[in-house]
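**Student:** build me a structure from this.
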Amino acid sequence: MRGAVVCAAVGMLLVAGCGGGEEPPAGPKLTVGIRFDQPGLGVRMSDGAFSGLDVDVAEYVAGRMGTDHRNITFVEARPADRETMLEQNKVDMVIATYSITDARKQRVDFAGPYFVAGQSLLVRKANADIDGPESLDNSDWRLCSVTGSTPAENVQQSYAKSVTLQQHGSYRECVDALLKGDIDAVTTDDVILAGYAAEQPDKLKVVGKTFSTERYGVGLRKGDARRPHVTTALREMVNDGSWERFVHESVGRSGYRIPARPEIVDSP
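**Tutor:** Below is the predicted model:
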């Protein structure tokens, strides 16, 4: 995984690469908003390093724009905060399973999409009653999603009369509630749920077909002149084989079915 940098203290490397007096890398700095709690996509590990597909994408794009990966500062971007973080210049980019929607494009610009997913359901392994979105009709199931997320909006629009929706600040909180029996299912994009299911395959499973199309983009401030450069970098990532490698290394291990390579468009 590209998110963690390992330095070998051998010979001159001890002096030139790992010493306390190492000069900081030259080049522009970037602050990128990612998720800290999504296995395979954006995770802050116990040693403070970051891993996941969104981290790989961020480092690739930054590198193509002349920024050394050591000059990237990763900060947490929760769904409800992403537009505001860009508008208030708290981040340069948001790469955080950020679905491109018409409503969001009123406030921010996007480059991409760099991945296409679909909303699904995560349930306890023993649950045989919820087997897809059709199970939500005329039911009283308790669902959980994240405040400010597209999946939460989808449930409110399509299933508000048949399910009870709880909203938390993170999917980790939703998964914890599912394991405790406080809710019946977690709903968000299938690739996110696959990461949680892979962590505890004896307790959790993803069920049913997807019931939305979520196009993940790189979020930028409205009118940011760097958008064409980000678009070019994403195309290079797809065309040179890096995208396929990143996806297989990050989410392929969960058993998630890898989607087709995305088409990077000028105005997503």
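**Student:** hey, let's count contacts and neighbours off CA atoms from now on
**Tutor:** Will do.
**Student:** need the nearest residue in space to residue 164, chain neighbours excluded.
**Tutor:** residue 142 (4.8 Å; Cα to Cα, 6 or more residues apart in numbering).
**Student:** sorry, that was for residue 115
**Tutor:** Excluding the flanking residues, the one nearest residue 115 by Cα to Cα, 6+ apart is residue 216, at 5.3 Å.
**Student:** another one to check against the first:
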Amino acid sequence: MVEVTTPAARPAGSVKRAAAAVLAAASVVAAAACGTADAAAGSLVGEEFLTIGVQTDQPGLGRQIPGAVSGRYDSYDGFDVTVAKELARNLGFPARKVSFSPVPSEKREEAIVSGEVDLVVGSYSITPERKTMVGFAGPYYVAHQDILVRKANPASIRNLHDLGGKRLCSVAGSQSFHRVRTEQSVSAVPVQAKGYTDCLNKLIAGELDAVSTDDLILAGLASMAAKTGDYMKLVNEPFSDERYGVGLEKDDVDGCEAVNEAITKMYQDDTVRLQLNRWFGPTGLELTTTVPQFEGCI
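**Tutor:** Below is the predicted model of the structure:
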């Protein structure tokens, strides 16, 4: 097997698996030693290295640490990043064999299908549409879509229906605006943003009336804004269940089952409760610490 010295050196996607298949045909002994048979089968089980896609602009969930080197294991922090690290550990991957890859919301399916990443852990809600393209383990947490406004709330937004005619943030690849406009039939006015930190900046600047997305994301944004004296508040009128799943290759049943076992361990050893309190306890958000019902891997 070709020697690999760092996680970043792994070949990606179909190239990676094609290389493994060639090596397996050339040398049965080498294939057995390096686990290429499993890699050729398309499962993360048996891989030597693990690459995880994460968000970088969601304070409290997934954020690139200012000044840190992109892609390094210690370059990111937040609840989702901690979940990703614990999943990797429970799957048997030491830190030196795990790397992180920044994956924006609109690129998550592409990153999985292309093989750029093995897993995506980043406020990745399980939806029927996404399940046609990728597989999901979990969920590892169930969040709820809510609304964030400036504390003064000049637009007087107190519930979902008050968003009609109001300027609401829309992030490419996120389902949040779609839920308000299409699923809930509320005629909010879309204001495009690059990510949720950009949404917050626009809300502070008065370019938006509100931001609506998962309550964990909103709580992280509110905490971030408070540090600069820009106070926000959650409307506290949730209107959806957001089942945060771990994205992986669509037909990787073995990998999905292994990740579900790893998630279960995180609840059994109290990791989830401790990390939720660490990142969101000070916000006063009501947190759920019981194991969600898994989707199933077949």
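**Student:** what does the residue nearest to residue 164 of the first structure align to in the second structure?
**Tutor:** Structural alignment (TM-score structural alignment) places residue 142 of the first structure against residue 167 in the second structure.
**Student:** and for that match, the neighbour number?
**Tutor:** 21 (other Cα atoms under 10 Å).
**Student:** and if you look at residue 129 of the second structure?
**Tutor:** Neighbour number of residue 129 of the second structure under other Cα under 10 Å is 8.
**Student:** and what of residue 154 of the first structure?
**Tutor:** Residue 154 of the first structure: 16 surrounding residues under other Cα under 10 Å.
**Student:** ok, the aligned partner of the residue nearest to residue 115 of the first structure in the second structure - contacts?
**Tutor:** By TM-score structural alignment, residue 216 of the first structure lines up with residue 244 in the second structure. By Cα atoms under 8 Å, 6 or more residues apart in numbering, the residues touching residue 244 of the second structure are 122-126, 138-143.
**Student:** with residue 209 of the second structure instead?
**Tutor:** 149-150, 155, 166-168, 203.
**Student:** which of those residues still touch in the first structure?
**Tutor:** Using both residues aligned by TM-score structural alignment, their matches' Cα atoms under 8 Å, the first structure keeps these contacts from those: 149-150, 166-168, 203.
**Student:** and which of the residues you listed is nearest to residue 66 of the second structure?
**Tutor:** The nearest member of these to residue 66 of the second structure, counting by Cα to Cα, is residue 203 at 22.1 Å.
**Student:** what do we get in the first structure for the closest one?
**Tutor:** Aligned partner of residue 203 of the second structure by TM-score structural alignment: residue 178.
**Student:** against residue 117 of the second structure, how distant is residue 284 of the second structure?
**Tutor:** Residue 284 of the second structure sits 34 Å away from residue 117 of the second structure when distances are taken as Cα to Cα, to the nearest Å.
**Student:** relative to residue 268 of the first structure, how far out is the aligned residue in the first structure for residue 51 of the second structure?
**Tutor:** Under the alignment defined by TM-score structural alignment, residue 51 of the second structure is paired with residue 31 of the first structure. Residue 31 of the first structure sits 23 Å away from residue 268 of the first structure, going by Cα to Cα.
**Student:** so where do the helices sit in the stretch 101-250 of the second structure?
**Tutor:** Remark: helices assigned in the stretch 101-250 of the second structure by DSSP state H, counting those that start in this stretch are 108-114, 128-131, 176-178, 196-204, 215-226.
**Student:** now these as CSV including distance to residue 17 of the second structure?
**Tutor:** Below are the helices of the stretch 101-250 of the second structure laid out as CSV (distance: least, Cα to Cα, whole Å):
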stretch, distance to residue 17 of the second structure
helix 108-114, 11
helix 128-131, 22
helix 176-178, 35
helix 196-204, 35
helix 215-226, 35
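**Student:** quick one, which of these is nearest to residue 263 of the second structure?
**Tutor:** For residue 263 of the second structure, the closest of these is helix 215-226, at 18.6 Å, according to Cα to Cα.
**Student:** who does that closest one touch, helix- and strand-wise?
**Tutor:** strand 57-58, strand 145-150, helix 196-204, strand 232-234, helix 271-280 (3 or more Cα pairs under 8 Å, 6 or more residues apart in numbering; DSSP states H and E).
**Student:** let's see 10 Å
**Tutor:** Applying 3 or more Cα pairs under 10 Å, 6 or more residues apart in numbering; DSSP states H and E, one finds that helix 215-226 of the second structure contacts strand 57-58, strand 135-143, strand 145-150, helix 196-204, strand 211-214, strand 232-234, helix 271-280.
**Student:** now those in TSV, with mean neighbour count and distance to residue 181 of the second structure?
**Tutor:** Converted to TSV, those look like this (neighbours: other Cα atoms under 10 Å; distance: least, Cα to Cα, whole Å):
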stretch	mean neighbour count	distance to residue 181 of the second structure
strand 57-58	24	23
strand 135-143	25	19
strand 145-150	24	13
helix 196-204	21	17
strand 211-214	26	11
strand 232-234	21	19
helix 271-280	18	28
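**Student:** for residue 208 of the first structure, what are its contacts?
**Tutor:** By Cα atoms under 10 Å, 6 or more residues apart in numbering, the contact list for residue 208 of the first structure reads 119-122, 130-135, 190.
**Student:** measure the residue positioned nearest the centre of the first structure to residue 15 of the first structure for me?
**Tutor:** With distances taken as Cα atoms, centre = their mean, the residue of the first structure nearest its centroid is residue 97 (3.2 Å). Counting by Cα to Cα, the separation of residue 97 of the first structure from residue 15 of the first structure is 39 Å.
**Student:** and if you look at residue 223 of the first structure?
**Tutor:** Distance from residue 223 of the first structure to residue 15 of the first structure, counting by Cα to Cα: 44 Å.
**Student:** check residue 200 of the first structure too.
**Tutor:** Distance from residue 200 of the first structure to residue 15 of the first structure, by Cα to Cα: 43 Å.
**Student:** can you check residue 267 of the first structure too?
**Tutor:** Note on residue 267 of the first structure: its distance to residue 15 of the first structure, by Cα to Cα, is 47 Å.
**Student:** circling back to that earlier point, and the gap between the residue nearest to residue 164 of the first structure and residue 119 of the first structure?
**Tutor:** For residue 142 of the first structure relative to residue 119 of the first structure (Cα to Cα), the value is 16 Å.
**Student:** what's the answer for residue 59 of the first structure, then?
**Tutor:** From residue 59 of the first structure over to residue 119 of the first structure (counting by Cα to Cα), the distance is 26 Å.
**Student:** the match of residue 51 of the second structure: which element?
**Tutor:** Using DSSP states H and E, residue 31 of the first structure maps to strand 30-34.
**Student:** which strands or helices does that strand pack on?
**Tutor:** Under the contact definition 3+ Cα pairs under 10 Å, 6+ apart, strand 30-34 of the first structure sits against strand 42-44, helix 53-64, strand 72-76, helix 82-87, strand 93-94, strand 214-221.
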